[in-house]
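> coords please:
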Amino acid sequence: MSWLGPWLEQTARARSEAGLRRALRPREAADPLVDLASNDYLGLARDPRVVEAGADALRTWGAGSTGSRLVTGSTRLHAQLEDELAAFTGTAAALVFSSGYTANLGAVAALSGRGALVVSDVAAHASLVDAARLSRARVEVARCSDPDAVDRVLAARDEARALVLIDGVDSVDGRIAPLAALHAVCRARDAVLVVDDAHGLGVRGPGGRGTVAEAGLAGAPDLVQTATLSKSLGSQGGVVLAGRAVVEHLVDAARPFIFDTGLAPAAVGAALAALGVVRDEPERVAALHTAAAAVAASARAAAPRLEVPAPTAAMVPVVLGDPDVAVAAAAACAEYGLRAGCFRPPSVRPGTSRLRLTARADLGADELALVDQVLHKVLGTLVALR
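Predicted coordinates for the structure are as follows:
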């Protein structure tokens, strides 16, 4: 008898007992719930201009890119998107990947390797963690939000090459990384700073240009910025933004770029249109922050005993502690018409399971009123039971 069945059963049982089983819940195209769980921060995934641009690219180029970027998978649309992303963020060059995850894997592994040091933030996104593991470099985990801690690690190294990995905006609590101070440490210690700006592009910085631009570091030669096209741009895919020599190196050496099929033309066309909207309508960024502040105020009023920080990005974390309580809270929100994100370990530390409410720029007054009503019902009941 194979070990597989008993092992899977035992593993599933352990997860159930810890409140950590997960399940897919397919939604309908016409979802009746008010959405505070998605990453569609600027409300562009269904914007008619974005949808039509994706459909036009589909009709023009076909359903797939037909190959890797180095064979047949690079279209003129890909090149145009890379040029416009670089111009928008103030970077010399850009390289589009099939996802933000593969962009991080490709950039970190190709720029490090044996004989290098990778300093990974203790709260880094899973894609950065996996990139560090796959890099074959020596990996040190540090609190990279503390530049002094990073300085100590870099000062003690023997390796000539070093990368420091951090999220520009923390994906769970919205904390903004101290990029200017961190970059100063990296420059003094001859290290390269890699910033995953998945939750910063379209959210932070002048006109939504991201945390790197906000820190005054756009175009810095010793900084690499990655981002996803699936959040503020409402499409799919990932990008590395860096100096031209870095991008040329990734074309030669980044395995997730070389061996992966290119991003589908429809996603490229949609991302291009979305980028144009962000560029032409910077008021969407302001609207997002206004909506996030309203959601946080509702959560704070509904459960004054819980700490709900003032949001600095799109996400509003409501820490409930126990994973079963967080799951129950998300389910109760859905019953009342609100889709809320639910984060449990390993996405967050044990004991910090939470609702992660994500605001959108297109939330209207009626939707925000419903959010307020539902949070008062659900959070008020949960806090009373605690």
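> From here on, just use CA atoms for contacts and neighbour counts.
Noted.
> Which stretches in the stretch 251-386 of the chain count as strands?
315-321, 338-343, 353-358 (DSSP state E, counting those that start in this stretch).
> just checking, what packs against the last one?
In terms of contact count using 3 or more C-alpha pairs under 8 Å, 6 or more residues apart in numbering; DSSP states H and E, strand 353-358 is assigned the packing partners strand 315-321, helix 323-335, strand 338-343.
> now do the longest one
Under the contact definition 3+ C-alpha pairs under 8 Å, 6+ apart, strand 315-321 sits against helix 283-302, strand 353-358.
> and the first one, what does it pack onto?
Packed against helix 283-302 by the contact rule (3+ C-alpha pairs under 8 Å, 6+ apart) you find strand 315-321, helix 365-385.
> Proceed likewise with the subsequent sequence, for comparison:
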Amino acid sequence: MPTDTKNGLDRRSFLKASTVASSTAAFGAFAVAANQAVAATKEVAAGAAEAEVSLTEAEIAALPRVKQELVAPPFAPKHDQVAKGGPKVVEVTMTIKELRWEVDDHGAETWALTFEGSVPGPLIVCHEGDYVELTLINPEYNRMEHNIDFHSSTGALGGAGLTHVLPGEQVKLRWKAVKSGVFVYHCAPEGQMIPYHVVHGMNGAVMVLPREGLKDKDGNLLSYDDVFYVGEQDFYIPKDENGDWKVYDGPGDNFADVMPVMRTLTPTHVVFNGKVGALTGDHALKSAVGRTALFIHAQSNRDSRPHLIGGHGDYVWETGSFADDPATGLETWFIRGGSAGAALYTFRQPGVYVYLNHNLIEAVELGAASHVIVDGEWDDDLMKQVSKPGPIPS
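Coordinates of the predicted model:
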């Protein structure tokens, strides 16, 4: 491992010291407590039984293994809605990419910290009782330390305590899907770097399906034709003294400037899938009358209020838990910051639907909106323009 000639620190110690130095004393106390908790977790992990059936290493090694090919949002990897056979090990590989990132068409940009080069990171799909085995790669050319916290997992800070990787390192983590639902994952290094990484795009979602598939409150099977995966992202882009967006040479260079902007709790942009207009125009979502879409909405940092203009939430798992009965017929639902939710809707009319955050200021002014273009035949029974606009009769 290379050695820094100035101070004699090896590369790992040097980068680690740089990361810790950027954190406040208050967050440092949190990090110490977290590391102590991780150590205790490691000691008792062998005897812990978090699921109804606890398998030995030999039994897990004998399970079928499936390599999941991740795809870029807003799409989902291929998967069965109802599980076939018993539990399996779902193998996933994610490479961390630090990228120059355009946030809008008016000069706002940042250095995004990403899983697999997308904002949000790709959707991972498995079934309850499956094991997810992640290989997390931090290439040599990156600048920063990273890790991953799965809200869908159990123990060691969601895996964050066991997945710290410096540039040039990789790590493998296995976790068992003991709860069904949709969940957030995000990078959570230490201290101030936790929110810093999250608001620079380093978050995504996991969907853990019940083995028997989605059900309504009466136990009837619910299915979908399309998955639309929306990651809502808040950005905090600094401006210079002239009011122009500031541009930086590399990841992390904006740290001193962006922290005061973050502390205002007022984002400069709130966008779907990384950029203003990322899911509109040529990139709009596509469907058709009679098709059922599963909208997965994740927000790792702030509350959101998804709404489908022209449609509804036929079935909504607002808190993300598929173990609970879905709400029905909602106009708008609520996604708590740090969570994901899901909604099913069957399109009944053709046209352009707007799926947005119904904080309309954030949708219209800051960018939290998308379009769904739906093909099909119009149904006058559902809606009809009885008369066209014209002069008011005198």
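> TM-score of the superposed pair?
The TM-score (TM-score structural alignment, normalised by the length of the first structure) is 0.26; 170 aligned residues with a C-alpha RMSD of 6.8 Å.
> Give the stretch among the helices and strands packed on strand 315-321 of the first structure with the greatest mean number of neighbours.
Mean neighbours per residue, mean count of other C-alpha atoms under 10 Å, is largest over these for strand 353-358, with a mean of 26.
> didn't residue 308 of the second structure look like it was pressed against residue 346?
No. Counting by C-alpha atoms under 8 Å, residue 308 of the second structure sits too far from residue 346 to count as a contact (11.7 Å).
> So which of the two has more stuff around it?
residue 308 (23 against 20; other C-alpha atoms under 10 Å).
> Okay, and the more buried one sits in which element?
strand 306-309 (DSSP states H and E).
> Show the subsequent helix or strand relative to that strand.
strand 313-317.
> Let me have the strands of the stretch 251-386 of the first structure in TSV, extended by distance to residue 383 of the first structure.
Shown next, in TSV, are those (distance: least, C-alpha to C-alpha, whole Å):
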stretch	distance to residue 383 of the first structure
strand 315-321	9
strand 338-343	17
strand 353-358	13
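> Looking at those, which is nearest to residue 34 of the first structure?
strand 338-343 (4.8 Å; C-alpha to C-alpha).
> Which strands or helices does the closest one pack on?
strand 34-36, helix 323-335, strand 353-358, helix 365-385.
> ok, which stretches of the stretch 51-200 of the first structure are strands?
Under DSSP E, counting those that start in this stretch, the stretch 51-200 of the first structure gives strands at 93-97, 116-121, 138-142, 161-167, 192-196.
> Tabulate those in CSV, adding columns for distance to residue 326 of the first structure.
Shown next, in CSV, are these (distance: least, C-alpha to C-alpha, whole Å):
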stretch, distance to residue 326 of the first structure
strand 93-97, 34
strand 116-121, 26
strand 138-142, 28
strand 161-167, 25
strand 192-196, 27
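> For residue 267 of the first structure, which of these is the nearest?
Here strand 93-97 is closest among those (C-alpha to C-alpha), at 11.1 Å.
> Select the longest helix from the second structure.
helix 25-44 (DSSP state H).
> for that helix, which positions count as buried?
Buried residues in helix 25-44 of the second structure, counting neighbours by 16 or more other C-alpha atoms under 10 Å, are found at 27-28, 31, 34, 38, 41.
> nearest to residue 299 of the second structure, of the residues you listed?
residue 27 (22.7 Å).
> And the closest one, how far from residue 15 of the second structure?
Residue 27 of the second structure sits 18 Å away from residue 15 of the second structure when distances are taken as C-alpha to C-alpha, to the nearest Å.
> Please apply the same query to residue 41 of the second structure.
Taken as C-alpha to C-alpha, the span from residue 41 of the second structure to residue 15 of the second structure is 26 Å.
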